[in-house]
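Asker: Below: sequence and its predicted model.
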Amino acid sequence: MRDANGRDTRLALDLALTVRHDGHGGVADDLTEPAGLTAWVRAHADDLPDAAAQPADEDTLAAVLRLRAAIRALFARAVRPGEPSPADAARLLPVPEALRRLNEAAARRPTVPVLEWADGGAPVLRRRAAAGGDDLVAALAQAAIGFLASPDRERLRACHAPRCVRYFLKEHPRQEWCKPSCGNRARVARHHERHRRPA
């Protein structure tokens, strides 16, 4: 089982990655309707078990999209001095607005500290939702806060391969793109650019 930071990192990134390139030079959005959000939540049922049990509605979708815009704006801030994702560059929320949205969404689900102490182990503090307070938007906001406040934030990068709009965690010092196919597209684009220039 992953620790809280691992879950936070994955949920926050996966929500941001519901905005992606469509393979044809445009941007696609996996969350354009409640059914898309329902499918996404069910794919993350291990981290969002209460939310996965019920289908999303229009209000929940709207709240998640507002939260995603805030998260992507804060991701753009986190990758500075690098450039943000091209999908965000022209429409970033101001940071104070993004922070306000994120914190208000997180407050929709109060959490309580819980002490766990296995035989032979050290006591561990965990945070759990208060009874009756499990809300999808709050869970996602709290995961994003956990990620942005963790050391993983320092590894966050925007992929600048042609047509890519993804954020990723840099796994090794020479990594420049989110996946090998993006690296290939970037090298091909550079090759074509060099051969187009007059000698």
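Answerer: Looks like it arrived, so ask away. Residues are numbered from 1 along each chain as shown.
Asker: From here on, just use CA atoms for contacts and neighbour counts.
Answerer: Noted.
Asker: can you pull out the strands in this protein?
Answerer: Remark: strands assigned in the chain by DSSP state E are 19-21, 27-29, 111-116, 124-129, 156-158, 167-169.
Asker: Comparison target below:
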Amino acid sequence: MLVLEFVNTVHARRGRPGDDLSDVEGMTAWGLAHAAELGLGPSFAASEELRHEVVRLRQAVRALFARAVAPGPASGADVTRLPGFTESLALVNATALAAPVAPRLEWPREGAPVATRVLTGESGESARVRAVLATAAIEFLAGPYGEQLRTCGSSPCVLYFVKERPRQEWCSVRCGNRARAARHYHQHKAH
């Protein structure tokens, strides 16, 4: 899901915080990895302004995610640096409206049909990218997955995920194994 991959550009690897969008090169690489969904061509190169605006939108979406998982804990990666809920909601809605997008079906001669998003009016690349991301966030939070949004229960993981099974507590098998090993260690260390 595009919006989960977007908010999870803030992550922790080996206990260290990371941000895939921390510089223009990272934003370019992430954009190219999601080019079809974002409507980008193979020559896409992010500008510092686009990167800054996308990171600002990501923080707003992360603030909405923090509210969506409440009363459970929000991601510990940046919860103290997130903008306020009202400001975040306004930014996401305004961004989605700034460059309305619509689905478009592309069907190559060989292969399955693919849905892409296209602008319904004239707008720049930055507005289009941000509109696609804001629209994906709105659809996710208002759709069936919004209620299953969770924060990974494994420390130091800071990712959000969609709970697919009733007892699921972690974003991945790796995080589940890490959490169970830590729990086992602490239980046996006390004895």
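Answerer: Looks like it arrived, so ask away. In this text the structure is predicted, and so the values were computed from the model without any measurement.
Asker: Superposed, what's their TM-score?
Answerer: The TM-score (TM-score structural alignment, normalised by the length of the second structure) is 0.85; 177 aligned residues with a Cα RMSD of 2.1 Å.
Asker: rewinding a little: can you list the strands of the first structure in TSV and add distance to residue 69 of the first structure?
Answerer: As requested, those are exported to TSV (distance: least, Cα to Cα, whole Å):
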stretch	distance to residue 69 of the first structure
strand 19-21	10
strand 27-29	12
strand 111-116	24
strand 124-129	24
strand 156-158	15
strand 167-169	13
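Asker: Go through those strands and name the closest to residue 67 of the first structure.
Answerer: Closest to residue 67 of the first structure of these is strand 19-21 (Cα to Cα; 13.0 Å).
Asker: okay, that closest one sits on what stretch of the second structure?
Answerer: On the basis of TM-score structural alignment, strand 19-21 of the first structure is assigned to residues 10-12 in the second structure.
Asker: tell me the contacts of the nearest residue to residue 189 of the first structure once chain neighbours are set aside?
Answerer: Leaving aside its chain neighbours, residue 189 of the first structure sits nearest to residue 162 (7.5 Å; criterion: Cα to Cα, 6 or more residues apart in numbering). For residue 162 of the first structure, the contacting residues are 182, 185-186, 189, by Cα atoms under 8 Å, 6 or more residues apart in numbering.
Asker: what do we get in the second structure for residue 162 of the first structure?
Answerer: By TM-score structural alignment, residue 162 of the first structure lines up with residue 155.
Asker: Report the separation between that match and residue 45 of the second structure.
Answerer: 35 Å (Cα to Cα, to the nearest Å).
Asker: One more: residue 165 of the second structure?
Answerer: In terms of Cα to Cα, residue 165 of the second structure sits 39 Å off from residue 45 of the second structure.
Asker: One more: residue 12 of the second structure?
Answerer: Applying Cα to Cα to residue 12 of the second structure and residue 45 of the second structure gives a distance of 26 Å.
Asker: so residue 17 of the first structure makes contact with residue 164?
Answerer: No - Residue 17 of the first structure lies out of contact with residue 164 (Cα atoms under 8 Å); the separation is 10.7 Å.
Asker: Which one of these two is surrounded by more residues?
Answerer: A side-by-side neighbour count of residue 17 of the first structure and residue 164, using other Cα atoms under 10 Å, places residue 164 first with 25 against 18.
Asker: pretty sure the more buried one is touching residue 183, no?
Answerer: No - with contact defined as Cα under 8 Å, residue 164 of the first structure does not count as touching residue 183 (10.4 Å).
Asker: longest helix in the second structure, by residue count?
Answerer: Using DSSP state H, we find that the single longest helix of the second structure is helix 48-69.
Asker: Once aligned, what mean separation remains between that helix and the first structure?
Answerer: Compared with the first structure after the fit, helix 48-69 of the second structure shows a mean deviation of 0.5 Å (mean Cα distance after the TM-score superposition for the first structure).
Asker: All good on my end, thank you.
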